[in-house]
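[1] Pasting the sequence and the predicted model now:
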Amino acid sequence: MKFGNLAWKKTALLFAAVLLLALFALPGTVRHASAAATAEASIVLDGQTINGAEPVIVNQTTMVPIRVVSEQLGYSVNWNQSEGRVTIGGEASPLVLTIGSATAGSASGNVQLEQAPFVRSSTTYVPLRFVGSQMGLGVKWEQASRTVYLQSPVPAPSVPTVPETPGTTTPTPVAPSNNASIDAISFSDNRLTISAGAAVTPKSSTLAGPDRIVVDLPNSAFGPGLLANGSLGLGKVGTLAVENSSLVKQVRYSLFSESPSTIRVVIDLNRAVGYNLYTEGNLIFVDLNDDGTAPPVGTDGKKVVVIDPGHGDHDSGGVGITGVKEKDMVLQVGLKVAALLKQEPNIDVIMTRSDDTFVALDDRAKIANDAGADVFLSIHGNKANTSSAVGTETYYADASRSKTLSDTIQKHVQAATGFRDRGSKQANYVVIRKTTMPGALVEIGFLSNSEEETLMMQEDFQQKVALAIVAGLKEYLGV
């Protein structure tokens, strides 16, 4: 979960995610701290107790399990497994942290740590003071209750720069951009979905030889999620592959103009087709269904379901013991779910991603919120540092809003997998915490278990799970 101003968010997201990656990507050998550690403490983040999180004390240093914080935030990192090193951020201002080393690198130089990061009992720990200084968190340790209190910073108000004396010149501060960020682009069910950070008035046209639909988004710029996929400066083109569509070859997007900043999205067609261009909140839809005569999403009382295949692109998620990537498995299941939902006359489906692209956690929730969805479901595969961990589990964030949905999905999916029933339980994951409608996150099984990993990559098993998910959604929605 993201807190504070944009600059703080970026640093926090980058720093936290690297250590989440370390947790899941480290070799099986567990490195222990050099001194005995004591536990049985708790962490409270912005007034909320984080379940399952216990700091430990090593050499009089409070060590925090980064897994907990990074699950609240999430971002991409570069992991060098052979050297046990993780690099946070880009070339301009990287943070470098090495498991077992008491020195971390930053743009301002090396930072000496109170205690080297280590992995103990399947959990990655870093010094609490380092978390506070690098992430901008307020930190307080209460000995009496053995509680660590972490508080997000409050952004300082911007103050305009004023010359100190008449006649002196002071550089004029750069005004914040008024461009709307384009955060995600996906195509599924013959419908292009564009998620913007603010309202955008799109302009469209058609071209022939070859046939294509052109959508210009004036006063817009690429957001961090799309920029994370590579350079998208003037003249650079991003491509969205489209499969299983008789109408569309691919989708291309680029910065068409810098003044005013304009994003252009092009749908390359197999043949000329009608389309319906419309907006809902900050979402932009280009619907090709029924030659462009299909009504907008949610029309005629249809339930709107958002399916969110986790991870994508550089964020592979968990990696199985034979190299299966979570991002690939969950996308395959998600596409099967979407295909089945499309056959339901009373349901409209939206995918947060329909190919191997990256969508930031906040943007996944935002897509569902902007669409006014009735249900949000995020699909994942589990990973543990032991091959003995097995089973299916489903999570909800707000019990009053989402527990029934989580319970229903768990019942159907666990019956389909036949894996151990790990239950429906509460967790503070970003995508289900920030969605305003009932939301759940299902972990189909463990990629770190050879039997479950093998099954989850089989087409018939994935179809069985997809059918179970759809059955659970239909039961919950009463359709």
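    That came in fine, so what should we check first?
[2] alpha carbons only for contacts and neighbour counts from here, please
    OK.
[3] For Met135, give me its contacts.
    8, 11-12, 15 (Cα atoms under 8 Å, 6 or more residues apart in numbering).
[4] could these be laid out in JSON lines, adding neighbour count?
    Listed next are the contacts of Met135 as JSON lines, based on neighbours: other Cα atoms under 10 Å:
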{"residue": "Trp8", "neighbour count": "20"}
{"residue": "Thr11", "neighbour count": "19"}
{"residue": "Ala12", "neighbour count": "26"}
{"residue": "Phe15", "neighbour count": "30"}
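[5] In TSV, list those along with distance to Ser254 and secondary structure.
    Output for these, formatted as TSV (distance: Cα to Cα, whole Å; DSSP: H, G, I helix; E, B strand; the rest coil):
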residue	distance to Ser254	secondary structure
Trp8	28	helix
Thr11	27	helix
Ala12	28	helix
Phe15	29	helix
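[6] Among those, which one lies nearest to Gln458?
    Phe15 (35.3 Å; Cα to Cα).
[7] which stretches of the stretch 301-450 of the chain form helices?
    Remark: helices assigned in the stretch 301-450 of the chain by DSSP state H, counting those that start in this stretch are 326-342, 361-371, 399-417, 430-433, 450-456.
[8] And the second one, what does it pack against?
    The helices and strands touching helix 361-371, judged by 3 or more Cα pairs under 8 Å, 6 or more residues apart in numbering; DSSP states H and E, are strand 283-287, strand 303-309, helix 430-433.
[9] Now do it and strand 303-309, the angle between them.
    Orientation check (axes from the mean of the first three to the mean of the last three Cα atoms, to 10 degrees): helix 361-371 against strand 303-309 gives 170 degrees.
[10] and Val44, how many residues sit next to it?
    Around Val44 there are 16 other residues, counting by other Cα atoms under 10 Å.
[11] Name the nearest residue to it, sequence neighbours excluded.
    Excluding its sequence neighbours, the residue lying closest to Val44 (Cα to Cα, 6 or more residues apart in numbering) is Tyr149, at 4.9 Å.
[12] ok, structure two:
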Amino acid sequence: MTKIFIDPGHGGRDPGAVANGLQEKALVLDIALRMRNMLLNEYEGVQVRMSRDKDVFVSLEERARMANSWGADYFVSVHINAGGGTGFESFVHTSQASRTVALRNVVHDEIIRALSGVRDRGKKVANFAVLRLTRMPAILTENLFVDHVQDASRLKDPNFLSRIARGHAEGIAKAFGLRKKQQQQQSSTSQSTSTATSGNVMYRVVTGSFRDRENAERRVAELKKAGFESFIDVYRP
């Protein structure tokens, strides 16, 4: 079982970077929750914990302690940048342990692939507390700039936040060799279905076809709430 610890930066009294009507703490929590759901819903053999799943303050030391106590296999700290730049960058600790670097290279490249058209600011090192205090391989990602007009416009789009989460989730899955659940295969085109059985025969009822995965996930949630076993299937026309 692979244990992934997701750390949405800031929270509570610490808003993080603020600009263009955006707060870092809210954006990274949104992204982290999407990541968690993607990993748990779509992959086998993975457990996920988070440093926070709501708007609360958690100290840097506590974030690392939680991951260490749980025995996490990977620590992923999600942030949004500020300071006049644009694009995506990732960090590992200055010690640069070989496995940490290897995992980061995979995750970074998958995120860049998911965010096509976004500037790749590079793979960097830093002595950030959450990277220094964690005992497992750790990465910190900076996902665009709230104070850059074009970046901020993208960050206001829920579909773009899903793309950020998707890049992280697929990067983690690739880095750790996670297997897709049988009923889950990624595609830009998804179908939401519910199923009923009679004897040895299974009847599948398609309840919608969607170009946007988020819409498909919303339909599945609606069906499950109504008491129907539902999942996302993939059709490639």
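    Cool, the structure landed. Keep in mind that what you see is a predicted model, and the values were worked out from it rather than measured.
[13] Switch the helices of the stretch 301-450 of structure 1 over to JSON lines; also include mean neighbour count and distance to Leu128 of structure 1.
    Output for the helices of the stretch 301-450 of structure 1, formatted as JSON lines (neighbours: other Cα atoms under 10 Å; distance: least, Cα to Cα, whole Å):
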{"stretch": "helix 326-342", "mean neighbour count": "22", "distance to Leu128 of structure 1": "30"}
{"stretch": "helix 361-371", "mean neighbour count": "23", "distance to Leu128 of structure 1": "25"}
{"stretch": "helix 399-417", "mean neighbour count": "21", "distance to Leu128 of structure 1": "30"}
{"stretch": "helix 430-433", "mean neighbour count": "23", "distance to Leu128 of structure 1": "22"}
{"stretch": "helix 450-456", "mean neighbour count": "19", "distance to Leu128 of structure 1": "35"}
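[14] Format those helices as CSV; extra columns: distance to Lys303 of structure 1.
    As requested, the helices of the stretch 301-450 of structure 1 are exported to CSV (distance: least, Cα to Cα, whole Å):
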stretch, distance to Lys303 of structure 1
helix 326-342, 11
helix 361-371, 11
helix 399-417, 14
helix 430-433, 18
helix 450-456, 28
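[15] closest one to Ile469 of structure 1 among those?
    Nearest to Ile469 of structure 1 among the helices of the stretch 301-450 of structure 1 is helix 399-417 (6.1 Å), distances taken as Cα to Cα.
[16] Does anything pack onto that closest one? Which helices or strands?
    Helix 399-417 of structure 1 sits against strand 392-396, strand 421-426, strand 439-446, helix 459-477, with contacts defined as 3+ Cα pairs under 8 Å, 6+ apart.
[17] Find the residue at the geometric middle of structure 2.
    Nearest to the geometric centre of structure 2 sits Met35, at 2.7 Å (Cα atoms, centre = their mean).
[18] Leaving out sequence neighbours, find the closest residue to the aligned residue in structure 1 for it.
    Alignment note (TM-score structural alignment): Met35 of structure 2 maps to Val337 of structure 1. Nearest residue to Val337 of structure 1 in three dimensions, chain neighbours excluded: Ala466, at 4.8 Å (Cα to Cα, 6+ apart).
[19] picking that back up, three-state assignment of the residue nearest to Val44 of structure 1?
    strand (DSSP: H, G, I helix; E, B strand; the rest coil).
[20] what residue of structure 2 matches up with it?
    Counting by TM-score structural alignment, Tyr149 of structure 1 has no partner.
[21] Contact partners for Tyr149 of structure 1?
    43-47, 138-142.
[22] Export those residues as a markdown table, with columns for secondary structure.
    Below are the contacts of Tyr149 of structure 1 laid out as a markdown table (three-state DSSP):
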| residue | secondary structure |
| --- | --- |
| Ile43 | strand |
| Val44 | strand |
| Leu45 | strand |
| Asp46 | coil |
| Gly47 | coil |
| Gly138 | strand |
| Val139 | strand |
| Lys140 | strand |
| Trp141 | strand |
| Glu142 | strand |
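[23] Adding distance to Val237 of structure 1, write these out as TSV.
    As requested, these are exported to TSV (distance: Cα to Cα, whole Å):
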residue	distance to Val237 of structure 1
Ile43	44
Val44	44
Leu45	40
Asp46	41
Gly47	44
Gly138	41
Val139	44
Lys140	47
Trp141	49
Glu142	52
